[in-house]
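[1] only geometry, no sequence info:
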C-alpha cells in the first residue's frame, strides 16, 4: 500500500491531543459501529487506512515521531477546534425541495405519509426515521448557530444520512442542546436540508440552519425536528419533558 499522505488523526476523526483510550474507541467505532470493516460491508482500502492510522497512533514511540513530523509540515492540526475562526465559505449545493414537517402527515426525511397523530417513539414505516417531534418549549431554538438552550459539549463520531444517498457519511458531533446540535463535516450541506443523525445514544432528524467553512471542513448547525433516545441516554441529553 502506498504511503498514507492524509493526516492520521483526521482519518480516525480524533483530535491530535486525544488520549490513547479515545483513539482506540474511535478506531473500534469506525470499524464496527460504522461498519468500515470488510466483514461488515466496508471496503478493504478504507479498513486498511484505518488500521494503518491506528497502528501508528496506538504506539507511543511511533506517535511521537509522527507528531514531530507534523510540526515540520505546514498542514496544521488534524481537525479544527470548535471555536476556530471561520474562513471563506464554499457555496453549498442548492437545497432540495422542503419536506414535510414532523407531525404534519409526512416523514421529514423521506416524505412517506403517516398518520397525523403518532404514538410516542413512532418511526417511519418506509425509512425507519424517528417521527415524534420535540416537545414545545418557550425558547426560540436553533437559528443560524444561535441557540438559547444550554449546550452539552460532545466530541464523537456519528453516522450521517442524506435522503438521496444510499450509504451513510461519517461526521463529528461537537455539541447538543434540547433544540439543536453542531456537526463537523468534510463537505458543505445546504441550509434547509434534512439529515438523519444516528449515534448509540440517539437517533434524530435535523434541519440544517447554518453551514460555514471551518479549517479543512465545515461546521454545520442544525435544528432538531425529531429525537429518539436510547434508554440509557434519557435524562442525560434532554430534560424530563423530552
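    Great, that's in hand. Since the structure is predicted, the reported quantities are computational estimates derived from the model, not experimental observations.

[2] From here on, just use CA atoms for contacts and neighbour counts.
    OK.

[3] and the nearest residue to residue 53 once chain neighbours are set aside, how far is that from residue 203?
    Taking CA to CA, 6 or more residues apart in numbering as the measure, residue 53 lies nearest to residue 8, with 5.1 Å between them; neighbours along the chain are not counted. Shown here: residue 8 relative to residue 203, a distance of 28 Å by CA to CA, to the nearest Å.

[4] mind checking the SS state of residue 207?
    The three-state label given to residue 207 by DSSP: H, G, I helix; E, B strand; the rest coil is strand.

[5] Hmm, it is touching residue 222, no?
    Yes. Here residue 207 lies in contact with residue 222, judged by CA atoms under 8 Å, at a distance of 5.3 Å.

[6] Give me the distance between the closest residue to residue 198 other than its chain neighbours and residue 20.
    The shortest distance from residue 198 to any residue that is not its chain neighbour, by CA to CA, 6+ apart, is 5.1 Å, and that residue is residue 159. Applying CA to CA, the value for residue 159 to residue 20 is 22 Å.

[7] So for the two, which residue has more residues nearby?
    residue 159 (21 against 13; other CA atoms under 10 Å).

[8] One more to weigh against that first structure:
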C-alpha cells in the first residue's frame, strides 16, 4: 500500500513524511579479521526509530528484502527475511587479503511507519538514497599495537590503576593473541595478565622492558589474556589517598601491547 493511500484510508489522523538520506546501511564486524574468524554482515534501517504498534499501520507492509553476495564467494547468495534489520554470520576466508559483501535492498526508499506523532499525524520516516553498498573486511597480516593508559586513582586509602582491555576495539579480531607487552614507564612495574584460557599470570618488568609472551617460562594460554593490570613495584611516594580526602592520585602508568593472528 502506498503512503498516500494509507494516509487517506487507514489513518484517520493523517500522517507526516520525514525523508532522511541514509549514508551507509550495511556493515561487517569485525572489519579486520584473522583466518577462520566468524564475521557478521548486518544492516539497519530502523536506527533509533520504533515501529508503529497500531494493527492498522503495520511495519511488515513496508519491510524491504535484503540480498547479500560475497567476493570472493565465501557463501552463496543470501536473501534475508524481510525486515528493517537483519544479519548473516559467515566464516572469514582462509586465503586472500579481504572479503567484500554486496548489500542490495528491494526497496529504495525504505519507508518506516513509526510510533511518533507530530501534531496528531503519524510520522513516516523514509530512508532515501538506499543504493547498493559494498563493504569490505580485511585480513590482518601484521602485528597490531594497542597503547594503554593506566590512570592512577584513589580507592579509599588504596592506590589503584585502570586496567587495559584488549577487547576494547570492536574493529579487531577476537582471535588475535598477545605477542609482547612493553613497560613504557620510568619505574619497575608488576603486570598481571588475566581474562584468557590460563590462570592469571603476574611478572615484573623493568623500565622500557618488553615481555615476549612466547617465552618458555610463561604459562601456556597467557597469550589469550584480555585484561592487563599494572601497578608500580614501589608505591608512588607523591600520592596521597584517604577515605576522606583531599587526595593526590598516584601517577599514571602506560604500556603497549602487540598482537597478531594466532
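    Nice, thanks for sending it over. Because the structure is a prediction, the values reported are computed rather than measured.

[9] Could I get the TM-score for this pair?
    TM-score for the superposed chains, counting by TM-score structural alignment, normalised by the length of structure 1: 0.18, backed by 79 aligned residues with a CA RMSD of 6.5 Å.

[10] So between residue 8 and residue 203 of structure 1, which is more surrounded?
    Per other CA under 10 Å, whichever of residue 8 of structure 1 and residue 203 has more neighbours is residue 8, with 22 against 18.

[11] can I assume that one is in contact with residue 55?
    No. Checked against CA under 8 Å, the pair residue 8 of structure 1 and residue 55 is beyond contact range at 10.0 Å.

[12] Please identify every residue contacting each of these two.
    Listed contacts common to residue 8 of structure 1 and residue 55 are nil; contacts here mean CA atoms under 8 Å, 6 or more residues apart in numbering.

[13] and after the longest helix seen in structure 1, which helix or strand comes next?
    With DSSP state H setting the assignment, residue counts place helix 44-57 as the longest helix in structure 1. Note on helix 44-57 of structure 1: by DSSP states H and E, the next helix or strand toward the C-terminus is helix 60-71.

[14] does the residue nearest to residue 198 of structure 1 sit in a helix, a strand or a coil?
    Three-state assignment for residue 159 of structure 1 (three-state DSSP): strand.

[15] Distance of it relative to residue 185 of structure 1?
    Distance from residue 159 of structure 1 to residue 185 of structure 1, counting by CA to CA: 11 Å.

[16] okay, and the common contacts of the two?
    Common neighbours of residue 159 of structure 1 and residue 185, using CA under 8 Å, 6+ apart, are 170-171.

[17] what's the first-to-last distance across stretch 9-16 of structure 2?
    The first and final residues of stretch 9-16 of structure 2 sit 14 Å from each other (CA to CA).

[18] do stretch 150-165 of structure 2 as well
    First-to-last distance for stretch 150-165 of structure 2 - CA to CA - comes to 10 Å.

[19] about what we covered before: hang on, the residue nearest to residue 198 of structure 1 packs against residue 173?
    No. Taking CA under 8 Å as the contact criterion, residue 159 of structure 1 and residue 173 are not neighbours in contact, 9.6 Å apart.

[20] and residue 221 of structure 1, what element?
    Taking DSSP H and E as the criterion, the element that holds residue 221 of structure 1 is strand 217-229.

[21] ok, now residue 8 of structure 2?
    Assigned by DSSP H and E, residue 8 of structure 2 belongs to helix 3-9.

[22] For that helix, list every residue counted as buried.
    Applying a neighbour-count criterion of 16 or more other CA atoms under 10 Å, one finds 3, 7 buried in helix 3-9 of structure 2.

[23] re the thing from before, give me the distance between the residue nearest to residue 198 of structure 1 and residue 56 of structure 1.
    In this view, residue 159 of structure 1 and residue 56 of structure 1 are 25 Å apart by CA to CA.

[24] How about residue 158 of structure 1?
    23 Å.

[25] and if you look at residue 23 of structure 1?
    Using CA to CA, residue 23 of structure 1 is found at 11 Å from residue 56 of structure 1.

[26] So for these two, which residue has more residues nearby?
    When residue 23 of structure 1 and residue 56 are compared on other CA under 10 Å, the one with more neighbours turns out to be residue 23, at 22 against 16.

[27] which SS state does the more buried one fall under?
    When the structure is reduced to helix, strand and coil (three-state DSSP), residue 23 of structure 1 reads as helix.

[28] ok, it touching residue 57?
    Yes. Taking CA under 8 Å as the definition, residue 23 of structure 1 is a contact partner of residue 57 at 7.5 Å.

[29] now the strands for the stretch 1-150 of structure 2?
    Applying DSSP state E, counting those that start in this stretch to the stretch 1-150 of structure 2 gives strands spanning 15-21, 26-29, 32-33, 38-44, 66-71, 78-79, 85-91, 98-105, 110-118, 121-128, 133-139, 144-150.

[30] so which of these comes closest to residue 256 of structure 2?
    strand 144-150 (4.4 Å; CA to CA).

[31] buried set for that closest one?
    Burial within strand 144-150 of structure 2, assessed by neighbour count using 16+ other CA under 10 Å, is assigned to 148, 150.

[32] How about the next helix or strand after that strand, which residues are buried there?
    Read in the C-terminal direction, the helix or strand following strand 144-150 of structure 2 is strand 152-155, with elements assigned using DSSP H and E. Burial within strand 152-155 of structure 2, assessed by neighbour count using 16+ other CA under 10 Å, is assigned to 152-154.

[33] From the contact counts, what lies against strand 152-155 of structure 2?
    strand 158-161 (3 or more CA pairs under 8 Å, 6 or more residues apart in numbering; DSSP states H and E).

[34] In contact with residue 172 of structure 1, which residues are there?
    13, 155-158, 183-185.

[35] For those residues, which ChimeraX command selects only the ones that are buried?
    Below is the selection syntax for ChimeraX that covers the buried ones among these, with 16+ other CA under 10 Å defining burial:
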select :13,156,157,158,183,184,185
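
[36] Pick the one among the contacts of residue 172 of structure 1 closest to residue 195 of structure 1.
    Of the contacts of residue 172 of structure 1, the one sitting nearest to residue 195 of structure 1 (CA to CA) turns out to be residue 183, at 11.2 Å.
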